[in-house]
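*Asks:* sequence plus the predicted model coming up.
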Amino acid sequence: MIHIKPFDYIFYRIATSKFYQKLDSKTPYIWAFGSLSFCQLCNVLTIIGIFQTIHGKNILSIPNLSMKIGIPLGVFNILFVTTEKKYRWLIEKYKNEENRTLKGWFVISYVTISILTFLIITDFCL
């Protein structure tokens, strides 16, 4: 099993959040997959947007690029990060974790910053 610790943990915390548990208690890991993939896509597009802004060229179209990056990223996440087997394993691994609240704020910050920086940088690139 491949372990990408920060993304594993973010996936685990999103999947076990009360919001996703209420939304779909049987398969919250599927909802967490979508949320994590969206944040990762925002990160990649933000980095590309920063390079485009620095170089003063709009070489790549963000809407077209999002499909070209989003599909392989989603496939990668399905294969290595967001499987039900990994979800069960992460529940066991983190059931008695320390500093749960602080780590929860890390996850909330990651999601918020990912989306906000993407929105800000796309305002410059589009």
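*Replies:* That came through fine.
*Asks:* contacts, neighbours, all on C-alpha from now
*Replies:* Fine.
*Asks:* could I get the buried residue list for stretch 79-90?
*Replies:* Within stretch 79-90, the residues scored as buried using 16 or more other C-alpha atoms under 10 Å are 81-82, 86-87, 90.
*Asks:* try stretch 31-41
*Replies:* Those would be 31-41, for stretch 31-41 by 16+ other C-alpha under 10 Å.
*Asks:* just to revisit the earlier point, can you put the buried residues of stretch 79-90 in JSON lines and add distance to residue 109 and secondary structure?
*Replies:* What follows is these, written out as JSON lines (distance: C-alpha to C-alpha, whole Å; DSSP: H, G, I helix; E, B strand; the rest coil):
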{"residue": "81", "distance to residue 109": "20", "secondary structure": "helix"}
{"residue": "82", "distance to residue 109": "20", "secondary structure": "coil"}
{"residue": "86", "distance to residue 109": "23", "secondary structure": "helix"}
{"residue": "87", "distance to residue 109": "22", "secondary structure": "helix"}
{"residue": "90", "distance to residue 109": "21", "secondary structure": "helix"}
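*Asks:* try this one next to it:
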Amino acid sequence: MKDLFYYIYYRASKFYEDWGESNGYIGGRMVAAGSLCFIFLSIMIPVLHYLFNEKINTDIAWIVVIITSILSFFLSQKRYKELAEKYKDEKNSRLKGWLVFAYIIGSVILYFVSLALWG
């Protein structure tokens, strides 16, 4: 799970840098934390509904947002450079970039679908 989080951070940061952002790692940090937050909330919504017969409230959502925001503070420019060195010669990088994009969009869609069904 940690490697997936780091890879999403790397690909999002690289995307922002390719589009001319001088501090692309900041945008990558927000994208990685946001996608992780949406995934956690998408899992929590049906769990709360089926196990506890409750709907998700804003307190639970804010706790998840705060926890993922704290996790994002461990992502720095130094970490991005380490990941860039690690993945600089990866094969099928374009395909992997599209898969990361699909994961990010899919996590947002999954959140709204689970919110519509059980929230």
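*Replies:* Cool, the structure landed. Note that this is a predicted model, so its numbers are computed, not measured.
*Asks:* now the residue of structure 1 most remote from its centre: how far from residue 125 of structure 1?
*Replies:* The centre of structure 1 is farthest from one residue, residue 56, which by C-alpha atoms, centre = their mean lies 27.9 Å away. Noted for residue 56 of structure 1: a distance of 9 Å to residue 125 of structure 1, by C-alpha to C-alpha, to the nearest Å.
*Asks:* just give me how far the longest helix seen in structure 1 sits from the chain centre.
*Replies:* Scanning structure 1 for the helix with the most residues, using DSSP state H, yields helix 28-55. Centre-to-centre, helix 28-55 of structure 1 and its host chain are 7 Å apart (C-alpha atoms, centre = their mean, to the nearest Å).
*Asks:* how much does it stray from structure 2?
*Replies:* Aligned to structure 2 and superposed, helix 28-55 of structure 1 gives a mean residue distance of 1.1 Å (mean C-alpha distance after the TM-score superposition for structure 1).
*Asks:* quick one: buried residues of the helix or strand that comes right after that helix?
*Replies:* With elements assigned by DSSP states H and E, the helix or strand that comes after helix 28-55 of structure 1 is helix 62-76. For helix 62-76 of structure 1, a neighbour-count test (16+ other C-alpha under 10 Å) marks 62, 70, 73-74 as buried.
*Asks:* tell me the contacts of the residue minimising distance to the centre of structure 1?
*Replies:* Centroid-nearest residue in structure 1: residue 36, 2.5 Å away (criterion: C-alpha atoms, centre = their mean). Shown in contact with residue 36 of structure 1 (C-alpha atoms under 8 Å, 6 or more residues apart in numbering): 7, 10-11.
*Asks:* any chance of those in CSV, plus secondary structure, distance to residue 21 of structure 1 and neighbour count?
*Replies:* Formatted as CSV, those follow (DSSP: H, G, I helix; E, B strand; the rest coil; distance: C-alpha to C-alpha, whole Å; neighbours: other C-alpha atoms under 10 Å):
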residue, secondary structure, distance to residue 21 of structure 1, neighbour count
7, helix, 19, 17
10, helix, 15, 21
11, helix, 13, 28
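*Asks:* whatever residue of structure 2 lines up with residue 25 of structure 1 in helix, strand or coil?
*Replies:* Aligning on TM-score structural alignment places residue 25 of structure 1 opposite residue 21 in structure 2. For residue 21 of structure 2, the assignment made with DSSP: H, G, I helix; E, B strand; the rest coil gives coil.
*Asks:* pretty sure residue 26 of structure 2 contacts residue 15?
*Replies:* No. Using C-alpha atoms under 8 Å, residue 26 of structure 2 is not in contact with residue 15; the gap is 11.5 Å.
*Asks:* how many other residues sit next to the counterpart of residue 105 of structure 2 in structure 1?
*Replies:* Aligned by TM-score structural alignment, residue 105 of structure 2 pairs with residue 112 of structure 1. Residue 112 of structure 1: 13 surrounding residues under other C-alpha atoms under 10 Å.
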